[in-house]
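Enquirer: Just a sequence and a predicted model for now, questions to come.
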Amino acid sequence: MRKSLFSLLAVAAATAMTAGTAQAANYGIDPTHTFVTFEISHFGATTNRARFDKKQGTVEFDRAAKTGKVDISIDTTSVNSGTPAFDKHLQSADLFDAAKHPSIKFVSDKFSFNGDKVSEVSGQLTLLGKTAPVTLKATQFNCYDSPMLKREVCGGDFETTIDRTQWGMNYGVEWGFPKNVRLVVQIEAVKQ
């Protein structure tokens, strides 16, 4: 009896240990629920907004260990302001230089938590061939079992403000266009 009780406790302990590490998983970005938008003041009168329609990437997430990795690529030719002439200017060498730099990349391996929720993701943003650190703060975050996909989905709304001149995007600064650009990232990723 004593031997079987110890065996049972050993199996239970091993199961508990592997259950904690079993939460580590890979996720694929869901492009239908993932949007990257930016906002910049237009002479203090209005706000110019646009989004990128094409993006792809992966997320590694371990809730138990409170760790994660993100690798997202954004197609600069997919910038969409709702105005084709403005989109063409955004893609030009003045701004995103899409012909020379067809993608923007964000890579992160530092997740910060508030309890069980991701509170921010820190990483490196590559834009116009230059890389600099960026921290995205979560305004909300959750994981849920999707009734349609029959898989776990994790995601949240993240935002930050960057100084675009740090990446060499200087267009219009001498006319009074601000350096600061607000980035808003809505992301959902599906467990693979």
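Expert: Good, I have the coordinates.
Enquirer: From here on, just use CA atoms for contacts and neighbour counts.
Expert: Fine.
Enquirer: Other residues contacting the helix ranked longest in the chain?
Expert: The longest helix of the chain (DSSP state H) is helix 2-21. By C-alpha atoms under 8 Å, 6 or more residues apart in numbering, the list of residues contacting helix 2-21 from outside reads D62, A64, A65.
Enquirer: what distance separates the longest strand seen in the chain from the centre of its chain?
Expert: Counting residues, the longest strand found in the chain (DSSP state E) is strand 130-145. Counting by C-alpha atoms, centre = their mean, to the nearest Å, strand 130-145 is centred 5 Å from the centre of its parent chain.
Enquirer: Beyond that strand, next helix or strand please.
Expert: Later in the chain than strand 130-145, the nearest helix or strand by DSSP states H and E is strand 152-163.
Enquirer: just the angle between that following strand and strand 130-145, please?
Expert: 150 degrees (axes from the mean of the first three to the mean of the last three C-alpha atoms, to 10 degrees).
Enquirer: quick revisit: which among the contacts of helix 2-21 gets closest to L127?
Expert: D62 (28.1 Å; C-alpha to C-alpha).
Enquirer: Comparison target below:
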Amino acid sequence: MKALLLTSAAVLVSTSAIAADYQVDPAHSFVTFEVGHLGVSTTAGRFNEFEGSFNLAEDSQSGSAEFTIQAASVDTNHEARDKHLRSPDFLDVKQFPTITFKSTSFDGEELKGDLTIHGITKPVSFDVEKIGEGSDPWGGYRAGFEASTTIKRSEFGVSYFIPGVTDETEIEVFIEGIRQ
């Protein structure tokens, strides 16, 4: 469930005069989630279809992002569970095909914005770590970040089987962007 968090195309809006636009590289970017199961284990999953863009100030201390996740791409490595997660009990992907995030601020360490899951939009805050940036072997320039947050899925209308499956859902986003 936690991977639900990141759906949308990332667009960073810089407060600095010098900024660069990046497109998310889907081959090197991931949205993952973890939830507790029956109080005895952790179930992990990911979303396989994720896109976005961001704009980053030269000093990496300001910008904004926008991401879109295809909810039906949820993958927990168990076909029957994934089918159930796509159903109205959880993500209801026919009615709510995307999960989106649109930032409202970024200060270099914290990315705040609006997350929409299951048709409900709530403010969330991600802790962000810049992994690095630099030229790639193909003449491009890349920047990479990791971001994490914890949400309560019930606040987004996804409350089936709580507490058997925990309400708290940890979400991690791994982003590699290519400067445009």
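Expert: In hand now; what should we look at? Here the structure is a predicted model, which is why all the values come from computation and not from measurement.
Enquirer: which helices and strands does the longest strand of the first structure pack with?
Expert: Applying 3 or more C-alpha pairs under 8 Å, 6 or more residues apart in numbering; DSSP states H and E, one finds that strand 130-145 of the first structure makes contact with strand 117-127, strand 152-163.
Enquirer: about what we covered before: turn the contacts of helix 2-21 of the first structure into CSV, columns for secondary structure, neighbour count and distance to S103 of the first structure.
Expert: Output for the contacts of helix 2-21 of the first structure, formatted as CSV (DSSP: H, G, I helix; E, B strand; the rest coil; neighbours: other C-alpha atoms under 10 Å; distance: C-alpha to C-alpha, whole Å):
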residue, secondary structure, neighbour count, distance to S103 of the first structure
D62, strand, 18, 28
A64, coil, 13, 33
A65, coil, 11, 31
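Enquirer: Looking at those, which is nearest K191 of the first structure?
Expert: Nearest to K191 of the first structure among the contacts of helix 2-21 of the first structure, with distances taken as C-alpha to C-alpha, is D62, at 11.6 Å.
Enquirer: So the closest one versus G20 of the first structure, what's the distance?
Expert: 9 Å (C-alpha to C-alpha, to the nearest Å).
Enquirer: Equivalent analysis for F106 of the first structure, please.
Expert: 28 Å.
Enquirer: Neighbour count: those two, which is higher?
Expert: Set F106 of the first structure next to G20 and count neighbours by other C-alpha atoms under 10 Å: F106 wins out with 20 against 13.
Enquirer: correct me, but that one touches T126?
Expert: Yes - between F106 of the first structure and T126 there is a contact at 6.4 Å, judged by C-alpha atoms under 8 Å.
Enquirer: Secondary structure class of A27 of the second structure, three-state.
Expert: helix (DSSP: H, G, I helix; E, B strand; the rest coil).
Enquirer: Which helix or strand contains G177 of the second structure?
Expert: Going by DSSP H and E, G177 of the second structure is part of strand 168-179.
Enquirer: could you give the angle of that strand to strand 120-135?
Expert: Going by the same axes, to 10 degrees, strand 168-179 of the second structure makes 40 degrees with strand 120-135.
Enquirer: Strand 168-179 of the second structure vs the first structure, average offset?
Expert: Following the fit onto the first structure, the mean deviation recorded for strand 168-179 of the second structure is 0.5 Å by mean C-alpha distance after the TM-score superposition for the first structure.
Enquirer: Good, wrapping up.
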